[in-house]
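J.: What follows is a predicted structure for the sequence shown.
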Amino acid sequence: MIRSEEVIGAVLAAYEREPRVNLHKFPIDLRFEDGVLTLSGEVDGIAAKKLALELAAAPRPVTGVVDRLRVVPAERMEDGAIRDHVCDALLSEPVFEEFSIQAVVKQDLEPVRSLLSRYEVQVEVNEGVVILNGVVESVSHKRMAGVLAWWVPGSRDVVNGLELAHPEDNDEEVVDSLRLVLEKDPMVNASQLRLSCRNMVVTLDGAVSTESAKSAAEADAWYLFGVNGVVNRIMLLG
């Protein structure tokens, strides 16, 4: 039988080989029991979080991963303020103009915008973790809602539980969703970028003028629900 120390050691070794998972600055606590590996701690970005989860699932004895990782927020905010920001972002986004929006406050639903619509987004925040529930029209709507939640500076994680009225999804849907997100991101000039996706792995090409724009574009791709990997080939303009 493989001991838990061996599994944890293998995962930690994989983390050491991945430069975006900085264990020295952001240590991750690992616990392995009955085939399930539990990850706890803070990481410095969405890429580090998703890569840490992917690498944790790789060893053969691991049959499940419990995600308790949180992203260090750009700004520390109270749960109520985060919830208000997410609701405001949904209200301001044209693709949700025919959606009802509700806030979950102390387990009670409070209407933010009530419409006679089959589509609804419920927003709850618990210790910086944004929880989205309800029903949306398509996977593109689900992805956009998730990105808007991630963009709130105080968000530490996003649990996207939105159900789909039309669940069709493919690589082209990912590209379309990402293009829409990049066009809305003030940090990025979407016209400078070329996007592609294969088997839910996004590739970014093009050239931008700043490192922050390059990082923002990659983060936006990682934020998308269902994306399993991001290859960032964006170059910096000299």
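T.: Arrived safely. Residues are numbered from 1 along each chain as shown.
J.: Going by C-alpha atoms from here, please, whenever you check contacts or count neighbours.
T.: Fine.
J.: need the contact list for the nearest residue to residue 199 once chain neighbours are set aside.
T.: Closest residue in space to residue 199, ignoring its immediate chain neighbours: residue 171 at 6.6 Å, by C-alpha to C-alpha, 6 or more residues apart in numbering. If a contact means C-alpha atoms under 8 Å, 6 or more residues apart in numbering, then residue 171 has 197, 198, 199, 200 as its contacts.
J.: And here is the other one:
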Amino acid sequence: MNSAGMVGDASRRVMVPPAPMAFVECERRGGRCSRGGAIHKAIRLRAGIAPSSLAPTPSRPTINTEECLCFSSAGTPSPGRNPMMGQEVISQVRAAMEHDPDINLHTFPIELQLREGALVLAGEVEHISAKRKALRIAREHSGDQPVLDRLLLRTSRHRDGDGLRGAVLDSLTQEPVFHGCALLDEHLPPPDDGSDWIRVTVPQGSSTVRLDGQVNSLSHRRLAEVLTWWTAGTADVDNRLHVQPAEQDTDDELSDAIQLVLDKDPSFDGEQIHVRTRNQEVTLEGAVRSEVNRRLAAQDCWYVAGVHAVHNRLEVRP
């Protein structure tokens, strides 16, 4: 840590704030952080866009962060919880990942490192479920240490920079849901009339897509991220879209977003799949025509931000 209190390399610095500190709810976890049952919130650094689950107010500044950093609400470890340090936390996280059927550490190893108090996950994963579950496992076993996700999804096609940005913009343009939304590259300013807009940014040489802007529902926010994930060449998505007016995230809202995503997937008939969500755990029931489609339906759920688990009860009926 340098004198300014920064962690990480110069291009992706995250400030570790002292306690006590001001918090806003964690956008990437739907306003609810379930680490160990303790009440956690995420501080959002970097001036910019308000979290989608919160409307900006004079007492709550519109701040944003490059990462979701979960701390206890008092800025100190929760009562009865001692933070684990060093090799102990790494060993426990790795052991839990080894036992997860969706995480293949032998073919796709995940690097775990402690860097100035933060647990960093890095490497390449085969499926989106592995990325989501690895991050969740790390958070569940890391005590009150922040967890930084540097995992990249293996892509079947190499794209970066302008090529990937153009492909994402094409995908969003073709989606009728976004026909009333201004879709911008990094050089165009947003509209000044308060209407919806999405800016797509991909640094040259990178396969990480950043989405900035404003949309009118959580479903729009989630669908934009899923379509970006589905774009060939995308290895990671940094979704900073703000929902205006703000909406309360619920299990029903999550189910609706998943149903919308399943309806968009041409691999199967989404109407034959019933989605139920409880405490952000999704259950799929119904029928698909093949085991491949059964697995694809589960992966589609994991592309949706806010999903904590998927219980796949789909039947195969050729």
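T.: That came through fine. No experiment lies behind these values; they were computed from the predicted model shown.
J.: still on that earlier bit, can I get the contacts of residue 171 of structure 1 in CSV including distance to residue 8 of structure 1?
T.: Formatted as CSV, the contacts of residue 171 of structure 1 follow (distance: C-alpha to C-alpha, whole Å):
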residue, distance to residue 8 of structure 1
197, 32
198, 31
199, 28
200, 28
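J.: now, among those, which is nearest to residue 39 of structure 1?
T.: residue 200 (23.5 Å; C-alpha to C-alpha).
J.: The closest one maps to what in structure 2?
T.: Applying TM-score structural alignment, one finds that residue 200 of structure 1 aligns to residue 280 in structure 2.
J.: Residue 308 is in contact with that match, correct?
T.: Yes. Residue 280 of structure 2 lies in contact with residue 308 (C-alpha atoms under 8 Å); the separation is 5.5 Å.
J.: which one in structure 1 is aligned with residue 172 of structure 2?
T.: Match for residue 172 of structure 2 (TM-score structural alignment): residue 90.
J.: Tell me where the stretch 1-150 of structure 2 has strands.
T.: 6-7, 14-15, 40-43, 69-72, 110-115, 118-125, 147-153 (DSSP state E, counting those that start in this stretch).
J.: Which stretch among these is buried most, on average?
T.: Most buried of the strands of the stretch 1-150 of structure 2 by mean neighbour count (mean count of other C-alpha atoms under 10 Å) is strand 40-43; its value is a mean of 25.
J.: okay, and it goes to which residues in structure 1?
T.: Going by TM-score structural alignment: strand 40-43 of structure 2 matches no residues.
J.: again, but for stretch 101-108 of structure 2
T.: The aligned range for stretch 101-108 of structure 2 in structure 1 is 19-26, by TM-score structural alignment.
J.: Buried residues in the matching stretch, which are they?
T.: 20, 21, 22, 23 (16 or more other C-alpha atoms under 10 Å).
J.: quick revisit: nearest to residue 302 of structure 2 among the strands of the stretch 1-150 of structure 2 would be which one?
T.: Of all the strands of the stretch 1-150 of structure 2, strand 147-153 comes closest under C-alpha to C-alpha, at 12.6 Å.
J.: Look up the average distance of the closest one to its aligned counterpart in structure 1.
T.: Once superposed with structure 1, the aligned residues differ from strand 147-153 of structure 2 by a mean of 0.4 Å; criterion: mean C-alpha distance after the TM-score superposition for structure 1.
J.: For that strand, grab the matching residue range in structure 1.
T.: Going by TM-score structural alignment: strand 147-153 of structure 2 matches residues 65-71.
J.: can you check stretch 7-17 of structure 2 too?
T.: Going by TM-score structural alignment: stretch 7-17 of structure 2 matches no residues.
J.: same deal with stretch 301-309 of structure 2?
T.: Counting by TM-score structural alignment, stretch 301-309 of structure 2 corresponds to 221-229 in structure 1.
J.: On the three-state scheme, residue 115 of structure 1 is what?
T.: State at residue 115 of structure 1, reduced to three classes by DSSP: H, G, I helix; E, B strand; the rest coil: coil.
J.: Tell me which residue of structure 2 lines up with residue 80 of structure 1.
T.: Taking TM-score structural alignment, residue 80 of structure 1 has residue 162 as its aligned residue in structure 2.
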